[in-house]
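Colleague: I would like to see how this sequence folds:
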Amino acid sequence: MQETPFCLRVGHLLPYSMSDSNTTDFSNPSTFILLGIPGLEVAHIWISIPFCTMYAIAVLGNFTILFIVKREPSLHGPMYYFLCMLAVTDLVLSTSILPKMLSIFWFNSMEIDFSACLTQMYFIHCFLEMESGILVAMALDRYVAICHPLRYSTILTNPVVAKIGLAVVLRGGLVILPYPFLASQWPYCTTNIIPQPYCVHIAVVKLACADTRVSSYYGLFVLFCVKGLDMIFIAMSYIQILRAILSLPTKDAQVKTFGTCVSHLFVILAFYIPGLFSSLMYRFGQNVPGHFHVLIANVYVLIPPLLNPIIYGVRTKQIQDKLLRLFIHNGD
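Modeller: So this is what the prediction gives:
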């Protein structure tokens, strides 16, 4: 796809002639242009089919989790409260991305308002951080359930769960707040074209014609010191969990107890591995093709909302039983 037509459509954002200035900035551009998946424009319609299907399954699956937990009093416990938090986070995250992405693929609607771009950036990164925090809370839940089963109900009371949820929300909101604030301060020049189907921090910052090391360093701080610490806390929880499991007297007891953690482990792997790979590739993978960058980033933000309800629906017997009972009851 040629960039000139897009530039002409937003000519008021382009630099003035060289006689006016060597570099003319527009520190408050009115719009950005989202290219979708550069290099694969002719396949946008076909690419939209799996993406639309993924979004529909994610919405249906996460709403089903919320409905079943709300409907069944026996599921009103810390593990399922955290699962509901994860479902809400996944719904907001996928809805922050997919509608605009599909409008690009279907209607070639590539323009996005500058403030809308920063808002989308904030929601995407904020809810990714919240999801990371919820995974830590779920690891804590499994640790208490396996290592301190007799004290589970006294440690993870409803007020404690509510405080953990509030802490996760506040941490995500405050940690990501500098992203749009800093991005709005930089001058932007020569282009307003983002080679992505949505606004992410590093892609927007790369368009600035200024020293943006503050944004880059802060992004690395969030990656390593926030998500990195989350991963350390999860690893420490599971080291203690494995020690407790291995101390059980029989093989059957070990397998049964470990089975309660399998769903959470799958969700952790689906979230952290593509995320770390995507973040590091953006910063250090200059020789990687652009469309591969974009596809990996899409996997990072779209796969967890799709997989989480499926994994928990398949691996959690209580949810399976309630869902089956609901269908049988409605069938009668």
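
Colleague: going by C-alpha atoms from here, please, whenever you check contacts or count neighbours.
Modeller: Fine.

Colleague: just checking, residue 274 touches residue 298?
Modeller: No - the pair residue 274 / residue 298 is not scored as a contact, 9.5 Å apart, by CA atoms under 8 Å.

Colleague: could you measure from residue 285 over to residue 91?
Modeller: Computed as CA to CA, to the nearest Å, the residue 285 to residue 91 distance reads 30 Å.

Colleague: which of those two has more neighbours?
Modeller: Per other CA atoms under 10 Å, whichever of residue 285 and residue 91 has more neighbours is residue 91, with 21 against 14.

Colleague: could you also give me the structure for this next sequence, so I can compare it with the first?
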Amino acid sequence: MSAGNHSFVTGFVIVGFPGLQPEFYGLASTVLFLVYCCILTGNVVVIILFATHNVLHKPMYFIILNLVVSDVLFSTTTLPKIIARYWFQAGAISFFGCFLQMYLVHYFGSVTSFLLLIMALDRYVSICFPLRYPMIINNSSIHILNVTAWVLAHLPSLSMVIRAYPLPYCDTNKIMQCYCDHIAITMLACTDRAPYSFPAFVVAMVVLLGPLAFIIFSYCSIIVAVVQIASTQGRLKTLSTCSGQLIIIALYYLPRCFIYLSSNIGIRFSTDLRIVIIMLYSLLPPLINPLIYCLRTDEIKQIMIKRFRSIQVHVR
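Modeller: Below is the predicted model:
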């Protein structure tokens, strides 16, 4: 059937993990619900700290604030539906709703990728050009870069939806995934998906590898700059300012690149294993990032310590 023919599918059903037995649906929904609650709690705490402490109104924390918002929105886009699928057997989603979710999934993923690039740029300028840092990186320039990230992220997301939406969907409507993404949807099309999957793969690689290439360059430059610092204590202190960002970047990029590349070079996983890996790299960063922000950034850590001590004093 050609891509121009009519689609007979008017809605989709999100299956989630196809190998999961019905007796474990309650457990799966409970775990996902708790994960969602932890993501909301951790990230909302960071937002409240930012809103109530002017000391955090600095370029790095504005980047973190945008990452927090992106993480919350991504989790809210994906988790409620899969929780409802296992808790209430409500896996049905409308045709338009599925493509809207697909757009938002890829949009927030692209936003995060661009924000991580900005984070790396901040560290690069701070360490490699410390005297020029206040002139290059300030609140105004960071606001412009953050807004640019949110605007540019529309382009790859829209391109995926525009190419996938008109395809004919006339057979099964069951999505073997926990949310609507490009691969899961286009696999259901009654046409050769190669002409559509390869451009989407290229777009995904540009969004991933473009920022990642700069991130690798920036941290290589940082390492060179750190090696030139005379004192060991100075080198360790400088590297410690990058450790949290490196963890966040690794959590985001490494599993995504692995999945994208493996699916296009012939490495095959079972459907359930592949979905587990995708859910882990989708949910671990929003879940763990607030801990990294609180434990690896000095200002937030000091604020949390003061809050904890004040609570202890009031309890006594």
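
Colleague: list the TM-score for the superposed pair.
Modeller: With the length set by TM-score structural alignment, normalised by the length of structure 2, the two chains reach a TM-score of 0.93; 310 aligned residues with a CA RMSD of 1.8 Å.

Colleague: which SSE is the equivalent of residue 139 of structure 1 over in structure 2 in?
Modeller: The equivalent of residue 139 of structure 1 in structure 2 is residue 120 (alignment by TM-score structural alignment). Element membership for residue 120 of structure 2 (DSSP states H and E) is helix 95-128.

Colleague: list the buried residues for that helix?
Modeller: Neighbour-count burial for helix 95-128 of structure 2 flags 95, 98-99, 101-128 (criterion: 16 or more other CA atoms under 10 Å).

Colleague: try stretch 73-93 of structure 2
Modeller: Going by 16+ other CA under 10 Å, stretch 73-93 of structure 2 has these buried residues: 73-75, 77-79, 81-83, 85-87, 91-93.

Colleague: how about stretch 136-153 of structure 2?
Modeller: 136, 137, 139, 142, 145, 146, 149, 150, 153.

Colleague: what's the matching range in structure 1 for that stretch?
Modeller: Residues 155-172 of structure 1 are matched to stretch 136-153 of structure 2 when aligned by TM-score structural alignment.

Colleague: now do stretch 89-98 of structure 2
Modeller: Stretch 89-98 of structure 2 covers residues 108-117 of structure 1 once aligned (TM-score structural alignment).

Colleague: please apply the same query to stretch 65-74 of structure 2.
Modeller: Counting by TM-score structural alignment, stretch 65-74 of structure 2 pairs with residues 84-93 of structure 1.

Colleague: next one: stretch 200-211 of structure 2
Modeller: So stretch 200-211 of structure 2 sits over residues 219-230 in structure 1, by TM-score structural alignment.

Colleague: may I see the buried residues of the matching stretch?
Modeller: For stretch 219-230 of structure 1, the neighbour count (16+ other CA under 10 Å) marks 219, 220, 222, 223, 226, 227, 228, 230 as buried.

Colleague: tell me which of those residues fall in helices.
Modeller: If you go by DSSP state H, these have 219, 220, 228, 230 in helices.

Colleague: could I get these as a markdown table with distance to residue 211 of structure 1?
Modeller: Shown next, in a markdown table, are those (distance: CA to CA, whole Å):
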| residue | distance to residue 211 of structure 1 |
| --- | --- |
| 219 | 14 |
| 220 | 16 |
| 228 | 26 |
| 230 | 30 |
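
Colleague: once you drop chain neighbours, what's closest to the most centrally placed residue in structure 2?
Modeller: For structure 2, residue 109 is the residue whose C-alpha lies nearest the centre (CA atoms, centre = their mean; 4.5 Å). Using CA to CA, 6 or more residues apart in numbering and skipping residues adjacent in sequence, the residue nearest residue 109 of structure 2 is residue 74, 7.7 Å away.

Colleague: pretty sure residue 107 of structure 2 contacts residue 153?
Modeller: Yes - applying CA under 8 Å as the test, residue 107 of structure 2 and residue 153 come out as touching, 5.7 Å apart.

Colleague: coming back round to it: aligned counterpart of the residue nearest to the centre of structure 2 in structure 1, please.
Modeller: By TM-score structural alignment, residue 109 of structure 2 lines up with residue 128 in structure 1.

Colleague: then residue 244 of structure 2?
Modeller: Aligned partner of residue 244 of structure 2 by TM-score structural alignment: residue 263.

Colleague: which stretch of helix or strand covers that match?
Modeller: Taking DSSP H and E as the definition, one finds residue 263 of structure 1 inside helix 251-284.

Colleague: what range in structure 2 matches the helix or strand following that helix?
Modeller: Using DSSP H and E, the helix or strand that directly follows helix 251-284 of structure 1 along the chain is helix 290-315. Mapped onto structure 2 using TM-score structural alignment, helix 290-315 of structure 1 spans residues 271-296.

Colleague: give the buried residues for that stretch.
Modeller: Residues of stretch 271-296 of structure 2 classed as buried by neighbour count (16+ other CA under 10 Å): 272, 274-279, 281-283, 285-294, 296.

Colleague: same deal with stretch 211-218 of structure 1?
Modeller: For stretch 211-218 of structure 1, burial by neighbour count (16+ other CA under 10 Å) applies to 212, 215, 216, 218.

Colleague: just stretch 27-38 of structure 2 next, same as before
Modeller: Buried residues in stretch 27-38 of structure 2, counted by 16+ other CA under 10 Å: 28, 29, 32, 33, 35, 36, 38.

Colleague: the second one maps to what in structure 1?
Modeller: So that's residue 29 of structure 2. Matched across to structure 1, residue 29 of structure 2 falls on residue 48, judged by TM-score structural alignment.

Colleague: its match is in contact with residue 105, isn't it?
Modeller: Yes - using CA under 8 Å as the test, residue 48 of structure 1 is close enough to residue 105 to be in contact (6.2 Å).

Colleague: need the contact list for residue 138 of structure 1.
Modeller: By CA atoms under 8 Å, 6 or more residues apart in numbering, residue 138 of structure 1 lies in contact with 79, 82, 83, 264.

Colleague: just the helices in the stretch 51-200 of structure 2 please.
Modeller: Under the criterion DSSP state H, counting those that start in this stretch, helices of the stretch 51-200 of structure 2 are mapped to 59-88, 95-128, 133-136, 139-152, 154-164, 182-186, 194-227.
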